[in-house]
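Undergrad: Requesting a structural model of the entry that follows:
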Amino acid sequence: MQLVVGRVGRAHGIKGEVTVEVRTDEPELRLGPGAVLATEPAQAGPLRIETGRVHSGRLLLRFEGVRDRTGAEALRNVLLIAEVDPEELPEDPEEFYDHQLMDLDVVLADGTEVGRITEISHLPSQDLFIVERPDGSEVMIPFVEEIVTEIDLEEQRAVIDPPPGLIDDRAEIASSRDDDSGGDDASGKDGG
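TA: Alright, predicted model coming up:
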């Protein structure tokens, strides 16, 4: 099975290094020297990692055969894809590969069906589950511990505890102007 583990960014320097947007929780395993990666688009690869280092918080890689800035720039926005055994699990029991989460049923703690995970969107700040509801509409669920309370792979379900308004239109609206005194304005002083 193939997993996207990174995206090539800008060239760094003049000797063929590129910045890489890491899309794996195991970069030392997937993006280490000697790793051979498929690419999207396919004609850009396969690419073998020659060297890797972290510079100013960014991963820099050099691929075999890429020796100058021009070659590095030609790889910009190429997706890096690793071949992974479908039975392999992340070392941390609280981490999951995308393929494990796809098609899980999403339910509330009381068992109420919300929908099915059809896509996982990896954003810089957090991951999102794109959930298709029974009526065909979609809802985005942040994949954070406070909302996704349980992932049960045996039962093929994700249990969520969403805040008001996340999956329905019944948001609780709290306002500092809610006031039972009648004629007072928001500042608490008389209007006249």
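
Undergrad: from here on, contacts and neighbour counts on C-alpha atoms
TA: OK.

Undergrad: How about the secondary structure of Ile70?
TA: Quick fix: residue 70 is Thr, not Ile. For Thr70, the assignment made with DSSP: H, G, I helix; E, B strand; the rest coil gives helix.

Undergrad: And for the nearest residue to it once chain neighbours are set aside, the neighbour number?
TA: Using C-alpha to C-alpha, 6 or more residues apart in numbering and skipping residues adjacent in sequence, the residue nearest Thr70 is Gly16, 7.7 Å away. Neighbours of Gly16 under the rule other C-alpha atoms under 10 Å: 21.

Undergrad: let's see this one next to it:
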Amino acid sequence: MTDRVCVGAISGSFGVRGEVRLKSFCADPAAIAEYAPLYSEDGARSFDLEITRAVKEGFAARLTGVATKEEADALKGLRLYADRDRLPSLPDDEFYHADLIGLTVVDPGGKVLGTVHAVFDHGAGDLIEVRGPDLKAAVLVPFTNAVVPTVDLEAGRMVVDPPDGLFEV
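TA: So this is what the prediction gives:
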């Protein structure tokens, strides 16, 4: 598990007074402001955050140290991370995506299928992207209790009971 979790990204500037357009990855999108200070991925920069208004596909927000449109434009694409201890704890059957990435994926018999490379949420449910040396291409696995009955963060693995043919080489 990592010490910080990605909670949002800056998609550009908003207006001419240094505000940024912010996309939140939080279950409650407006809660992102409660997790400040937020950090760049490398931890070199930190920001306090004030949401000023809701806008299409996110929020307009002010970040400390960003005063001009040019400074806001320069942050486009920057992912924002919060310290894990600032985030709410989750129920036993929920996980932060960052905790799933890198887990070893095994079938019910213990055979290694690959590693979790990414987690996608397209609205209808999460998909786990599994990559492995024996796979010709990445495999997308539905992240449901039926297909993924066990996630063991301490052991660094998840058990996947794939539908027939999903992992055929």
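
Undergrad: one step back: what's the residue nearest to Thr70 of structure 1 aligned with over in structure 2?
TA: For Gly16 of structure 1, the aligned position in structure 2 is Gly18, judged by TM-score structural alignment.

Undergrad: Relative to Arg53 of structure 2, how far out is that match?
TA: 14 Å (C-alpha to C-alpha, to the nearest Å).

Undergrad: Over to Ala138 of structure 2?
TA: Counting by C-alpha to C-alpha, the gap from Ala138 of structure 2 to Arg53 of structure 2 is 39 Å.

Undergrad: who has more neighbours, those two?
TA: Between Ala138 of structure 2 and Arg53, counted using other C-alpha under 10 Å, Ala138 has the larger neighbour count: 16 against 10.

Undergrad: these two touch, right, the more buried one and Val130?
TA: Yes. Contact criterion C-alpha atoms under 8 Å: Ala138 of structure 2 and Val130 qualify, at 5.6 Å.

Undergrad: on that earlier part again, where do the contact lists of Gly18 and Arg53 of structure 2 overlap?
TA: Shared contacts of Gly18 of structure 2 and Arg53 (C-alpha atoms under 8 Å, 6 or more residues apart in numbering): none.

Undergrad: Aligned to Glu113 of structure 1, what sits in structure 2?
TA: Glu113 of structure 1 maps onto Lys111 in structure 2, by TM-score structural alignment.

Undergrad: any idea how far that match lies from Val130 of structure 2?
TA: When C-alpha to C-alpha is the yardstick, Lys111 of structure 2 and Val130 of structure 2 sit 14 Å from each other.

Undergrad: Have a look at the two and say which one is more surrounded.
TA: Val130 (24 against 10).

Undergrad: In contact with the more buried one, which residues are there?
TA: Here Val130 of structure 2 is in contact with Val105, Leu113, Gly114, Thr115, Val116, His117, Ala118, Ala138, Val139, Leu140, Val141 (criterion: C-alpha under 8 Å, 6+ apart).

Undergrad: cutoff 6 Å now
TA: Applying C-alpha atoms under 6 Å, 6 or more residues apart in numbering, we find Val130 of structure 2 in contact with Gly114, Thr115, Val116, His117, Ala138, Val139.
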